[in-house]
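[1] A structural model of the following input is requested.
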Amino acid sequence: MTSFKLIHNLIVIPIAVNGKKLSFILDTGVSKTILFQTKENDSTLLLRPKEVFIRGLGAGLPIAAVLSKGNHMSVQGLVAINETVFAMEPGFFDVSSKMGVPIHGIIGHALLKNLILKINYKRKKINFYAPESAPYDKCRKCEILPIQFYGKKPYVNIQVQLDTIGKQMIPVKMLLDSGGTDALWLFEDFTTAIKTPIKYFNDILGEGLSGVIYGNRSRIPKLKIGSFEIKKPTVSFLDTTSTRLARRFKARNGSLGGGVLKRFTVWLDYPNKQVMLKKNSSFKAPFYYNMSGLDIVYHGKQLVEEFVPDISSYRPRKNNLVAFSTTSSYNFKPSYKIKTVVKTSSAGKAGLKAGDLIIRINNKPASDYSLNDIINEFSEKGNKRIRMKIKRLGVEMTFKFRLEKKI
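    The predicted structure is shown next:
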């Protein structure tokens, strides 16, 4: 059994590459294993490297990478040999700043192709099994869905209901995408009646290897996975460029992402081409989204002076009062900055800008937050008042705005 971190609905697991322990995002939506080169994991750990060009989602051009074959990868005592890895140029795609923790790579098919996984999102535990030793739990309340593979990526059939065409359920083929933070992506297609609902707003949906991914964010009345009905999930409709790049498999209608998968215990079985789902206690939880219009990223560690009461200096006073002196210490703590701002958002209208260094959020030092905490602060309550103190070009400034619930 292996523990994992769940960050922005993404699974981060430890994997050893050629004997070096690294942190990877487990992403069923990728066919290639990708390594982000840093000072602690440069291309010298890879075997027989050569330069190639690859591309992913986003509007940018193909990018240079290092192709390496014959690598050894291991997790939970299971070892794979002769694996292919694509290493990105240092600093090109900074996933760590988006996650708030060190991320060394993304792995999907290479790890999953010969294994059966049991993913417990609530306990943040994964079990890896060889196919002949996997103990499937007896489960009368589970749904088993067949998986179809295209380009080494898994697809499942589900149904969605759109408010644009009444109560009709539309069958859709979705990429099973544990590397997607959203609940659903849908591709607009008038031949299948899939189009953006009446109520939506423009947003930055994420960032791919080839740049920023834009689109419309909305909700749909419900989706059905087998007999499971999930009500009012959020859904993202990609821009035309990203849709064209993502839809190389023409039958694909979108993605089923971590925002839905985390509501289940998931048995992922590539060898037998199936996935089994069992509801967990998060099944009926509301679907939240970032209502601030701010894309916040980790900005490294900063030295922070912290003051603590010195209990040894306790002095009684009259009227039941006590007095303490304080001591201070300096510690390295996380810092955060604004990477992008949606101009039409309340934060954008208030005057916040890309590059602003965050000092405080609602009178709490930004260094006391994790990146997950900040996203939750912006996601859970519409009309919530946000007060942010920032530093811009050396000058401290304070801004106030309210979270806008647009869908």
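[2] CA atoms for contacts and neighbours, from now on please.
    Noted.
[3] Might you report the residue contacts of the residue nearest to D269 when sequence neighbours are not counted?
    Counting by Cα to Cα, 6 or more residues apart in numbering, I116 is the residue found nearest to D269 once chain neighbours are left out, at 4.6 Å. Listed by Cα atoms under 8 Å, 6 or more residues apart in numbering, the contact set of I116 reads F128, Y129, A130, P131, A134, W267, L268, D269, Y270, P271.
[4] Name the nearest residue to G56, ignoring sequence neighbours.
    L209 (4.7 Å).
[5] Compute the number of surrounding residues for H104.
    25 (other Cα atoms under 10 Å).
[6] T181 - how many residues pack around it?
    Count around T181 with other Cα under 10 Å applied: 20.
[7] Correct me if wrong: it contacts L256.
    No. Taking contacts as Cα atoms under 8 Å, T181 lies outside contact range of L256: 9.6 Å.
[8] So K339 versus G257, what's the distance?
    24 Å (Cα to Cα, to the nearest Å).
[9] okay, the two: which has more neighbours?
    The neighbour comparison of K339 against G257 (other Cα under 10 Å) goes to G257, with 26 against 18.
[10] Roughly how far does the more buried one sit from L186?
    11 Å.
[11] what does K153 give?
    Separation of K153 from L186 (Cα to Cα): 17 Å.
[12] Please generate a structure for the following sequence too, so the two can be compared:
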Amino acid sequence: MKKICFFLIFMSFGGAFSYSQTGFILQNDKKFDKIRFKLINNLIVIPVEINGASLSFILDTGVSKPIVFSFLKETDSLQINNTEAYFLRGLGEGKSFEALKSENNIFRIGNAIKFNQDMYAIHDANLNFTPQLGVPIHGLIGFDLFKDFVVEINYAARYIKLHDPLFYKSKQCKSCETINLEFYNNKPYLNAEVKVNNVTVPVKLLIDSGGSDALWLFEDDDLGLHANGKYFTDFLGHGLSGSVYGKRAKINEIHIKSFTLKDVNVSYPDSLAITVAKQLKERNGSIAGNVLKRFNTVFNYKKAEVILKKNKFYKEAFSYNKSGIELEYHGDIVVKEEIYTVNDYANNGSRSDSNTLRVGLTPSYHYVLKPAFVIIELRENSPAAHAGLLVGDVILNINNKDTHRYTLQEIMHLFYGRENDEIKLIIDRNGIMSKFNFNLKSPL
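    A predicted model of the protein is given here:
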């Protein structure tokens, strides 16, 4: 088995896409298929079946070929054949990583099926997105699905529609905007304008539905793309090649044709973490989930266009984490639960002289496994850091409610609350329970 060094670089891509029987097709002569998805931290999570194994994938427009995290236990029944080793590299300051390219896999997404899908299987357990989202994530899929269908994404109602492009007819929509797409290395780009420090700058942005932030910009002093004095340094997220850090700030506006979003969150990633992304010199950054979710979209790769329409999220204010805490799901912990058993007769099982039935409650306990949420990043000078919390602390209770009764997303949502809201925590630090209190404070 030979090894090939393969970097995820960006190359010119032109011309219309061709459609053939080697791609995804809709079964039973359907013209479209509707698939429900979960929206988790601004990311689209869809059900995908590979070689008969039922899995969950992120729908990621920034991915050329499907990637499956084959170290997860749910993929035990996944047969990976005809493999060849490659070295891949993505965002992050880490090194390239090994992946096995596998051919002739059967992919099924709803009623859509493909019988000869290539994919990359990754065995490195460090490349795991499940802890950050709190639900099993088995892989990423993008271009191979988008090129074979007209893909309608309804963020508001949380479904996608896969339309057969031979039968798809676009609807008349006076409130919509049609945006031309450009492609490099099978990834879609659009042109927009950003107003930074009160100066309007034209930018070329990757459409990255696999990113949960709003907007990433690559610092460029010649263009005026840089954070002014009002920013904070933060953990930006995990890339395939490691963690990404950088500056967070606000920009005045972003203009996508007639649509204007104001006071938008922006991140300026450290230059070392985006070496691969900057292979395309014309690229100025990415537009990601926290902007994309504000539109219902129709991607038509064959016509090289995307149609945008405002939805219920459009006017939602952009906000930052006001606690300084980043959490991950780290397996399960043992939780002691109290259960009460009802006794029909509290007085030695007999009735009183008045024939009144006495009912008693007898407590008992049992132990169950519940999710553990661990602090993995703590922003310097944040309210949580000043309160004395540390990386590695396990949060057991928040605002008088046990954390295993929340999802990870629900807990993180509390950290984006109103200025000066109080957060009360009970944490486990090396087996010792401690209480901490702090008030939310904007980092800007």
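[13] Give me the TM-score for this pair.
    TM-score of the superposed chains, computed with TM-score structural alignment, normalised by the length of structure 1, equals 0.93; 398 aligned residues with a Cα RMSD of 2.1 Å.
[14] how about JSON lines for the contacts of I116 of structure 1, with distance to T44 of structure 1, neighbour count and secondary structure added?
    Below are the contacts of I116 of structure 1 laid out as JSON lines (distance: Cα to Cα, whole Å; neighbours: other Cα atoms under 10 Å; DSSP: H, G, I helix; E, B strand; the rest coil):
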{"residue": "F128", "distance to T44 of structure 1": "29", "neighbour count": "21", "secondary structure": "strand"}
{"residue": "Y129", "distance to T44 of structure 1": "31", "neighbour count": "18", "secondary structure": "strand"}
{"residue": "A130", "distance to T44 of structure 1": "31", "neighbour count": "13", "secondary structure": "coil"}
{"residue": "P131", "distance to T44 of structure 1": "33", "neighbour count": "15", "secondary structure": "helix"}
{"residue": "A134", "distance to T44 of structure 1": "36", "neighbour count": "15", "secondary structure": "coil"}
{"residue": "W267", "distance to T44 of structure 1": "35", "neighbour count": "21", "secondary structure": "strand"}
{"residue": "L268", "distance to T44 of structure 1": "33", "neighbour count": "21", "secondary structure": "strand"}
{"residue": "D269", "distance to T44 of structure 1": "33", "neighbour count": "22", "secondary structure": "strand"}
{"residue": "Y270", "distance to T44 of structure 1": "32", "neighbour count": "23", "secondary structure": "coil"}
{"residue": "P271", "distance to T44 of structure 1": "33", "neighbour count": "13", "secondary structure": "coil"}
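[15] what would these look like in TSV with distance to P221 of structure 1?
    Formatted as TSV, the contacts of I116 of structure 1 follow (distance: Cα to Cα, whole Å):
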residue	distance to P221 of structure 1
F128	35
Y129	37
A130	39
P131	38
A134	37
W267	27
L268	27
D269	30
Y270	31
P271	34
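[16] now what about the longest helix belonging to structure 2, what contacts it?
    Secondary structure of structure 2 per DSSP state H: the longest helix is helix 408-414. Helix 408-414 of structure 2 has contacts (Cα under 8 Å, 6+ apart) with I40, N41, L133, G134, N321, E326, L327, E328, Y329, F373, T403.
[17] hmm, try it at 10 Å
    Helix 408-414 of structure 2 is contacted from outside by 40-41, 131-135, 321-323, 325-329, 371-373, 398-399, 403-407, 421, 423, 440, using Cα atoms under 10 Å, 6 or more residues apart in numbering.
[18] Going through those, which ones are buried?
    Taking 16 or more other Cα atoms under 10 Å as the criterion, what is buried in the contacts of helix 408-414 of structure 2 is 41, 131-135, 321-323, 325-329, 371-373, 398, 403-404, 407, 423, 440.
[19] Tell me where the stretch 151-300 of structure 1 has strands.
    Remark: strands assigned in the stretch 151-300 of structure 1 by DSSP state E, counting those that start in this stretch are 153-161, 169-176, 184-186, 200-208, 211-219, 222-225, 228-231, 234-238, 254-256, 264-269, 274-279, 294-316.
[20] re the thing from before, would you mind giving the residues in structure 1 matched to the helix or strand following the longest helix of structure 2?
    Next along the chain after helix 408-414 of structure 2, taking DSSP states H and E as the criterion, comes strand 422-429. Using TM-score structural alignment, strand 422-429 of structure 2 lines up with residues 385-392 of structure 1.
[21] ok now do the counterpart of N41 of structure 1 in structure 2, which residues does it touch?
    Mapped onto structure 2 by TM-score structural alignment, N41 of structure 1 lines up with T75. Shown in contact with T75 of structure 2 (Cα under 10 Å, 6+ apart): I50, A53, S54, L55, V68, F69, H138.
[22] ok, for the fifth one, nearest residue in space, not its chain neighbours?
    Once its chain neighbours are removed from consideration, V68 of structure 2 has its nearest residue in G139; the separation is 4.1 Å (Cα to Cα, 6+ apart).
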